[in-house]
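[1] Curious how this folds, go ahead:
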Amino acid sequence: MTERLIQSIERAADILELFLAYDQELSVKDISSKLGLSKSTVHGIIKTLEYRGYLQQNKDDLKYKLGLKLFELGNRVSHQFDLGKIARPIIKKLVDELQETVHLVVFERGEVIYIEKLDGPRALRIYSQVGKRAPIHCTGVGKAILAFQEGEEINRLLSNTNLEPYTEYTMTNKEELINHLHFIREQGYSIDDEEIELGLKCVAAPIFDHHQHVIGAISCAAPKVRMDDVKLAEFIPRIQQAAESISQSMGYKTNPTLL
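    All right, here's what the predicted structure looks like:
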């Protein structure tokens, strides 16, 4: 990461995230000990978080717990995952038709996060699972999302991404990848041909919201031996149709401007 981080905000985030690991009230001493910070530093940050509603103090034992402001923010965040609710029946229908595993992902902080995965009758033992993050440069879903970013944003994301070679087929050259993304954008779908896992092939298409922003992607994955050219020709339009159907349900109306 090239951006400069603000230490006080990092420490505030560390304090809040302690409550994820320790499902209980915590004292200033507890937090100070667990984070290796001075009590005076912790006290100052906690009082600010309490003032803004992110923490609440138990007046009996003076310990702290998460505040209602986080509940409000959590409710707002949950609206993002309406995408999962909207997409679920479409994914189910796609799995029934294709008889292979289908994924739904969202894009966050330069990575994709799997929010839905429905296995076909011949389930795959692959890297994906709900809640797991995956790279954008060598997954079908990641490339489908990346290809529909603005040109400057693509450059920024790739400059901050470690183009790690997961297999011998992973593209690790930035210019080559950018050219590949232009091709993906023109054709409207992406293919991962053993780029993140040997023997695995998938086809993916982007999902857009009512602002015409790409917000996620859907993919179908199968062993390469089962996804030959005939199957691929069958799967591509089905995946694109499913992605378009989800996008329309999210309020998407027109095609995005090409690069």
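[2] all contacts plus neighbour counts: C-alpha atoms, from now on.
    Fine.
[3] Can you classify I90 as helix, strand or coil?
    helix (DSSP: H, G, I helix; E, B strand; the rest coil).
[4] That one: neighbour count?
    Neighbour count of I90, defined by other Cα atoms under 10 Å: 16.
[5] Same check on the one 5 residues further on?
    A count of neighbours around V95, defined by other Cα under 10 Å, yields 19.
[6] One more: L66?
    By other Cα under 10 Å, 22 other residues sit near L66.
[7] how close does the closest residue in space to it that isn't next to it in sequence get to A12?
    In space, and not counting its chain neighbours, L66 is closest to L55: 4.5 Å by Cα to Cα, 6 or more residues apart in numbering. Note on L55: its distance to A12, by Cα to Cα, to the nearest Å, is 11 Å.
[8] for comparison, sequence B:
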Amino acid sequence: MVKSANRVVEILITVGATSHGISNAELSSTLNIPKGSLSLLLSDLVAHDFLTQRKEDRRYVLGPQFVVLAGKFLTDLDIVQIARPIVHEVMIETDESIALAVRNGYDMLIVYGENCSQPLKRSIEIGYRAPLHTTAGGKAILASFPDEQLEEYLTSVPLKALTPATITDRHLLKKELKTIKSNGISYSMEEQHEGLVAMAAPVLDLYSRAVGAIVATLPSIRFVPQKETVIKEALCEGVKKLSQLLGCSTIGKGKEMGPLKNKKSK
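    Next comes the predicted model:
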């Protein structure tokens, strides 16, 4: 790569990695670029809106042109097409039926899935929908809601029971969502269908918003600690890959839907 082009890439990566901006002197020291040469490059990047220099402290942050480019990139993304090989990998690793779920209003909607080789299994139904609070995928998405949005959901949607295990108490649901947000893994313990257990992890976009979830569904008779661990690890790796492909840079760093920890079965 041409030296000046390489320096531009290094500048953008370094500025993008900071949360509070960075000064000319700090960039010069970090990248070992002479201040004179650096100032010219920074001026060009600011002129083209790739960087912005804040007036109050003269520190550099990423500019609005990145939002324009990211928006174009995300508009052209097809989450199902991108997720296909990842869903397949998770299915192979777990030998359980795996689905990609997205939010559709107040429901979780299955948009893609692959069935496992097990004779006893939950077959994936593309287009299947269910209330968010009754499903592992739905709860993974609900756990990402800001407080105001969650309250709107809870006041708008009756928490109807689909099975005796469905959570219908809003306080219990909020408590579970808080745990999901911390652990990064959600469960549906026969809450949607008796005899079926599901685990899910959220898929995050560029803005660290949960835009979907990868879901594993299996008969409760196969849900043992060893299987739970295998599924958890496969889900975590799957959503990490898919979230990164969707532009999320914080997945796995504890800044969203927390670090994935062990959670005992209920």
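[9] returning to that earlier point: find the residues that touch each one of L55 and A12 of structure 1.
    Counting by Cα atoms under 8 Å, 6 or more residues apart in numbering, the common neighbours of L55 of structure 1 and A12 are I46, L49.
[10] neighbour-wise, which of the two wins?
    Neighbours were counted for L55 of structure 1 and for A12 using other Cα under 10 Å; L55 has more, 21 against 16.
[11] Now which residue in structure 2 aligns to the more buried one?
    When structure 2 is aligned by TM-score structural alignment, L55 of structure 1 is left unaligned.
[12] residues contacting L55 of structure 1?
    By Cα under 8 Å, 6+ apart, the contact set of L55 of structure 1 is I46, L49, Y64, K65, L66, G67, L68.
[13] Surely the fifth one touches Q56?
    In this case it means L66 of structure 1. Yes: when contacts are counted by Cα atoms under 8 Å, L66 of structure 1 is listed as touching Q56 (6.0 Å).
[14] Show me the helices in structure 2, by range?
    For structure 2, the helices defined by DSSP state H occupy 3-16, 24-31, 35-47, 65-75, 79-94, 136-142, 147-156, 170-183, 225-245.
[15] can you tell me what part of structure 1 the shortest one aligns to?
    Residues 140-146 of structure 1 are the counterpart of helix 136-142 of structure 2, counting by TM-score structural alignment.
[16] deepest of the helices of structure 2, which one?
    Among those, helix 136-142 has the highest mean neighbour count (mean count of other Cα atoms under 10 Å), at a mean of 31.
[17] got the contact list for the most centrally placed residue in structure 2?
    For structure 2, L204 is the residue whose C-alpha lies nearest the centre (Cα atoms, centre = their mean; 2.2 Å). Shown in contact with L204 of structure 2 (Cα under 8 Å, 6+ apart): A210, V211, G212, V239, S243, L246, C248, I251.
[18] Tell me which residue of structure 1 lines up with the first one.
    Taking TM-score structural alignment, the alignment pairs A210 of structure 2 with V214 from structure 1.
[19] Give me the distance between the nearest residue to that match once chain neighbours are set aside and I196 of structure 1.
    Spatial nearest neighbour of V214 of structure 1, excluding adjacent residues (Cα to Cα, 6+ apart): F208 at 4.3 Å. Counting by Cα to Cα, the gap from F208 of structure 1 to I196 of structure 1 is 24 Å.
[20] cool, and A204 of structure 1?
    A204 of structure 1 is 14 Å from I196 of structure 1, by Cα to Cα.
[21] C138 of structure 1 now?
    C138 of structure 1 is 6 Å from I196 of structure 1, by Cα to Cα.
[22] what residues do the two have in common as contacts?
    Shared contacts of C138 of structure 1 and I196, defined by Cα under 8 Å, 6+ apart, are found at Y166, T170.
[23] my guess is L157 of structure 1 contacts G110, does it?
    Yes: contact criterion Cα under 8 Å: L157 of structure 1 and G110 qualify, at 6.3 Å.
[24] Just give me which of the contacts of L204 of structure 2 are shared by structure 1.
    Among these, the contacts conserved in structure 1 (both residues aligned by TM-score structural alignment, their matches' Cα atoms under 8 Å) are A210, V211, G212, S243, L246, C248.
[25] now for those residues, which pair is the farthest apart?
    Greatest spatial distance in the kept ones among the contacts of L204 of structure 2: G212 and C248, 13.0 Å, computed using Cα to Cα.
[26] ok, these two, which is more surrounded?
    In this view G212 of structure 2 and C248 are compared by other Cα under 10 Å, and G212 has more residues nearby, 28 against 18.
[27] can you name the farthest residue from the center of structure 2?
    Residue of structure 2 lying farthest from the centroid, by Cα atoms, centre = their mean: G36 (41.0 Å).
[28] Give the equivalent position in structure 1 for it.
    Match for G36 of structure 2 (TM-score structural alignment): no aligned residue.
[29] repeat for D95 of structure 2
    Under TM-score structural alignment, D95 of structure 2 pairs with Q99 in structure 1.
[30] now L162 of structure 2
    Correspondence of L162 of structure 2 to structure 1, assessed by TM-score structural alignment: Y166.
[31] Report how many residues lie close to the closest residue to its match other than its chain neighbours.
    Once flanking residues are discounted, Y166 of structure 1 sits nearest to I196: 5.2 Å by Cα to Cα, 6+ apart. Number of residues near I196 of structure 1 (other Cα under 10 Å) recorded here: 24.
[32] What of the one 10 residues further on?
    Each residue near P206 of structure 1 was counted by other Cα under 10 Å, and the total is 34.
[33] OK, contacts around the residue lying closest to it once chain neighbours are set aside?
    Spatial nearest neighbour of P206 of structure 1, excluding adjacent residues (Cα to Cα, 6+ apart): A217 at 4.2 Å. Applying Cα under 8 Å, 6+ apart, we find A217 of structure 1 in contact with L104, V105, V106, V141, G142, A144, I145, A204, A205, P206, I207, A243.
[34] From T170 of structure 1, how far out is A217 of structure 1?
    Distance from A217 of structure 1 to T170 of structure 1, by Cα to Cα: 20 Å.
[35] and what of V230 of structure 1?
    Distance from V230 of structure 1 to T170 of structure 1, counting by Cα to Cα: 24 Å.
[36] which residues does the nearest residue to Y207 of structure 2 once chain neighbours are set aside contact?
    Sequence neighbours aside, C248 is the residue nearest to Y207 of structure 2 in space, at 6.6 Å (criterion: Cα to Cα, 6+ apart). Taking Cα under 8 Å, 6+ apart, we find C248 of structure 2 in contact with L204, D205, L206, Y207, S208.
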